[in-house]
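K.L.:
below are the sequence and a predicted model for it; my questions follow.
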Amino acid sequence: MMRVILIAAALLAAVVVGIGSFVIYQGASSTEARAFGDPFTLVDQDGKPVTEAAFRGHPSAVFFGFTHCPEVCPTTLFEMDGWLKTLGDEGKNIRAYFVSVDPERDTPEIMKSYVGNVSDRIVGLTGETAKVEAMAKSFGIYFRKVPLEGDDYTMDHTASVLLLKPDGDFFGTIAYEENSQAAIAKLKRLAGA
C-alpha cells in the first residue's frame, strides 16, 4: 500500500512540475517576440541584399515557388495580387514576397520580369543555391528537383502562402486554391496583428 502511495505521489509531483513548466514557458514565450525561420541573406529582384529583417515591422505574405512553374506559382501570384488589391488600404501594410526554390534558373533579372508581369506589390527573392535551400528549409518549406525528359527538370514544392506577423512569428497559411473569401479574411486578420 505504501508503495502505491509513493508512486501516486511521484506521479502527482511530475504532473505539477510539468504543468508549472508549461505555464512558465507559455508566459515567457507570449511576451517575447519569436521569429519564424532562421536568419538568411538572399537578394531581391534588383540584386540588393535582403535578410530576415525584411519580414519585420509589418505583416508579410511569403510564397515559395519558381518561374518555370506551369500552374501553381503563376496562379498563386495572381491570387495574391488580387487579394491585396481587394484589401485596398486595409492591407497596405502587408508586404508580399515570392522566394524562388530554383535559384539555378531564377536570377534576379528573371525574377524581376516574372513578378513584374503580375504585380508591383510582390517582391521576388533569390540567391545562392545553398542559401536559398537553408532559408526555405528553416521556414518548413518542402522542395525537390524532379528530372524530366532530356536535361530539363521541374520543382516539386510546398504550395501554401506563409503569413508572418510583424515580429516575424508564424501567423498561419493560405492553402493553394483556398477560397478567396477565406484567404482575404486571413489577410485582414494578419493586417490587424
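P.N.:
Perfect, thanks for sending it.
K.L.:
rest of the way, CA atoms for contacts and neighbours
P.N.:
Noted.
K.L.:
and the residue minimising distance to the centre of the chain, helix, strand or coil?
P.N.:
Nearest to the mean C-alpha position of the chain, by Cα atoms, centre = their mean, lies Leu162 at 3.3 Å. The local conformation at Leu162, judged by DSSP: H, G, I helix; E, B strand; the rest coil, is strand.
K.L.:
check it against this one:
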Amino acid sequence: MNIQANTLRSFVKHACFGLFASAALTLSACSAGSAPAPEPPLAGADIGGDFELTDKNGETVRWSDFEGQYRIVYFGFAYCPDVCPTDMQRTAQGLAAFAEFEPELASRVQPIFITIDPERDTPKVVGEFASAFSDDLMGLTGTPEQIADAASKFRVFYAKGEESEGGGYLMDHSRIVYLFGPSGEPLATLPADKNADAVAQELAKWVS
C-alpha cells in the first residue's frame, strides 16, 4: 500500500476558512485582557526528552535541535485511515490560523509528526505524509528501538494490531497532540479532536 500524497493534499485543502475569522476574534479577546496568564496545564510534567530519529532526507534529528522553538508533537502512523490524518489536518489548519494573526509567534512553532510504525513508515513515507498537511510539518521515523525510546519519554502508548489476510494492519496508539515550550518543557495538549479553531485558540494561550 502506497501513500497517496495528492489525495492527502486534497483532503487537507478542504479547509474551513471561516475558522480564520473566528480565530481572529478569539486572539483579539486573548490580547485584550490584562489578567496574568495561568500556569500551563502540563507545567512540571515528566513528558518529553532527548531522542535521535531520522527525517525525510535520512538526516539525524535530535530533540535538542529545536532548542529555542515551541514544538507541537504528535505520534501516529502514515497508513492510518482516519484519526491521524484528521488530527494532523486540524493541527496544521490551527497553526495556519494562528499565523494569520501572530505570524512572528507562529514562526517559532515547529510541528513534528513521529511515526509509531517504523516497519512501514520509511523516511520517504513519513516525509510524504507530513508534506501533505504542511510544508512546515516535520515527519520523523527511526529504528523500532529509537521509536520505542521516544514514545516512552513522551508517555505515548502504541501497539500493533492483528494482521489481515493480505498482511495489512492498523496501529493502536495514544491520541495526544502535545505543545512544548522553547526549552522543551511540556505546556499543554492541543484539542485537535475538536477542530482547528480550538487548536488556534490554545496556541494563542501559550505561545508568547
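P.N.:
Received, thanks. Because the structure is predicted, anything quoted here is derived from the model rather than measured.
K.L.:
any idea what the TM-score is?
P.N.:
In this superposition the chains share a TM-score of 0.77, using TM-score structural alignment, normalised by the length of structure 1; 160 aligned residues with a Cα RMSD of 1.8 Å.
K.L.:
aligned to the residue nearest to the centre of structure 1, what sits in structure 2?
P.N.:
Under the alignment (TM-score structural alignment), Leu162 of structure 1 maps onto Tyr178 of structure 2.
K.L.:
picking up where we left off before, test my guess that the residue nearest to the centre of structure 1 contacts Gly172.
P.N.:
Yes - the pair Leu162 of structure 1 and Gly172 qualifies as a contact (Cα atoms under 8 Å) at a distance of 6.3 Å.
K.L.:
sorry, back to before: which residues sit in contact with the residue nearest to the centre of structure 1?
P.N.:
The contact partners of Leu162 of structure 1, by Cα atoms under 8 Å, 6 or more residues apart in numbering, come to 60-63, 170-174.
K.L.:
isn't Lys205 of structure 2 up against Ser31?
P.N.:
No - checked against Cα under 8 Å, the pair Lys205 of structure 2 and Ser31 is beyond contact range at 9.3 Å.
K.L.:
okay, those two: which has more neighbours?
P.N.:
Lys205 (15 against 11; other Cα atoms under 10 Å).
K.L.:
can I take it that that one is in a helix?
P.N.:
Yes - according to three-state DSSP, Lys205 of structure 2 belongs to a helix.
K.L.:
any figure for the gap between it and Thr26 of structure 2?
P.N.:
Lys205 of structure 2 sits 10 Å away from Thr26 of structure 2, going by Cα to Cα, to the nearest Å.
K.L.:
how about the helices in structure 2?
P.N.:
Residue ranges of the helices in structure 2, as given by DSSP state H, are 5-13, 18-32, 83-101, 103-106, 123-131, 144-153, 196-206.
K.L.:
which one, of these, ends up nearest to Asp55 of structure 2?
P.N.:
If you check each of those against Asp55 of structure 2 by Cα to Cα, helix 123-131 wins as the nearest, at 5.8 Å.
K.L.:
the closest one against structure 1, how far on average?
P.N.:
On superposition with structure 1, the mean distance recorded for helix 123-131 of structure 2 (mean Cα distance after the TM-score superposition for structure 1) is 1.1 Å.
K.L.:
so where in structure 1 does that helix end up aligned?
P.N.:
The aligned range for helix 123-131 of structure 2 in structure 1 is 108-116, by TM-score structural alignment.
K.L.:
could you do stretch 18-37 of structure 2 as well?
P.N.:
The aligned range for stretch 18-37 of structure 2 in structure 1 is empty, by TM-score structural alignment.
K.L.:
contact partners of that stretch?
P.N.:
Contacts of stretch 18-37 of structure 2 (Cα under 8 Å, 6+ apart): 97-98, 100-101, 196-197, 200-201, 204-205.
K.L.:
list the residues that contact Trp83 of structure 1.
P.N.:
Trp83 of structure 1 neighbours (Cα under 8 Å, 6+ apart): 180, 183-184.
K.L.:
and the residues you listed as JSON lines, adding distance to Arg95 of structure 1 and neighbour count?
P.N.:
Below are those laid out as JSON lines (distance: Cα to Cα, whole Å; neighbours: other Cα atoms under 10 Å):
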{"residue": "Ser180", "distance to Arg95 of structure 1": "18", "neighbour count": "14"}
{"residue": "Ala183", "distance to Arg95 of structure 1": "15", "neighbour count": "19"}
{"residue": "Ile184", "distance to Arg95 of structure 1": "14", "neighbour count": "19"}
